[in-house]
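A.B. asks: below are the sequence and a predicted model; questions follow.
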Amino acid sequence: MAKTNYSFEKRQRELEKKRKQEEKRLRKLEGKGSADDEAEDGMVDASPPVDQEDPAPPAG
């Protein structure tokens, strides 16, 4: 009789859980995005956020 590969089964369960969580996260983002679009009438900045500070301070 073949020995059960518990580590493989566990890995498959973990991957399935991760996949479901990702789908849920995407559904939430999709729902949030449609509500934001209606509230702001499409006035959303599509540029990605910048993690770095500006190299030059504003002149003044």
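C.D. replies: Yep, it's here. Keep in mind the model is a prediction, meaning the values are calculated, not measured. Residues are numbered from 1 along each chain as shown.
A.B. asks: please count neighbours and contacts with C-alpha atoms only from this point.
C.D. replies: Noted.
A.B. asks: element containing residue 29?
C.D. replies: Secondary structure assigned from DSSP states H and E places residue 29 in helix 6-40.
A.B. asks: now for that helix, which elements pack on it?
C.D. replies: In terms of contacts (3 or more Cα pairs under 8 Å, 6 or more residues apart in numbering; DSSP states H and E), helix 6-40 is packed against no helix or strand at all.
A.B. asks: buried ones in that helix?
C.D. replies: Residues of helix 6-40 classed as buried: none (neighbour count, 16 or more other Cα atoms under 10 Å).
A.B. asks: another structure for you, compare them:
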Amino acid sequence: MVGSATARELLLVVAMAVVGLLLATVAAFTPWPVTPGGSAPSSLVDLQGPPVPPEPVGSTAG
């Protein structure tokens, strides 16, 4: 009796994890609208850092 309840609860936890992964996959690869009337192509975000600032003119080291 206790084993049946445990198995049912574990099955529920695994099923919820699978549903969560499916929803996360759909959210990651579904196109997000750029404008109210159009949609953007689906793609992953390209991570870029800020540009390197130029060195100040006339600075000296030392």
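C.D. replies: Looks like it arrived, so ask away. Keep in mind it's a predicted model, so treat the numbers as computed, not measured.
A.B. asks: ok, now how distant is residue 20 of structure 2 from residue 2 of structure 2?
C.D. replies: Counting by Cα to Cα, to the nearest Å, the gap from residue 20 of structure 2 to residue 2 of structure 2 is 27 Å.
A.B. asks: likewise residue 30 of structure 2?
C.D. replies: The separation that residue 30 of structure 2 has from residue 2 of structure 2, given Cα to Cα, amounts to 42 Å.
A.B. asks: map residue 14 of structure 1 onto structure 2.
C.D. replies: Aligned by TM-score structural alignment, residue 14 of structure 1 pairs with residue 10 of structure 2.
A.B. asks: could you measure from its match over to residue 17 of structure 2?
C.D. replies: Per Cα to Cα, residue 10 of structure 2 is found 11 Å from residue 17 of structure 2.
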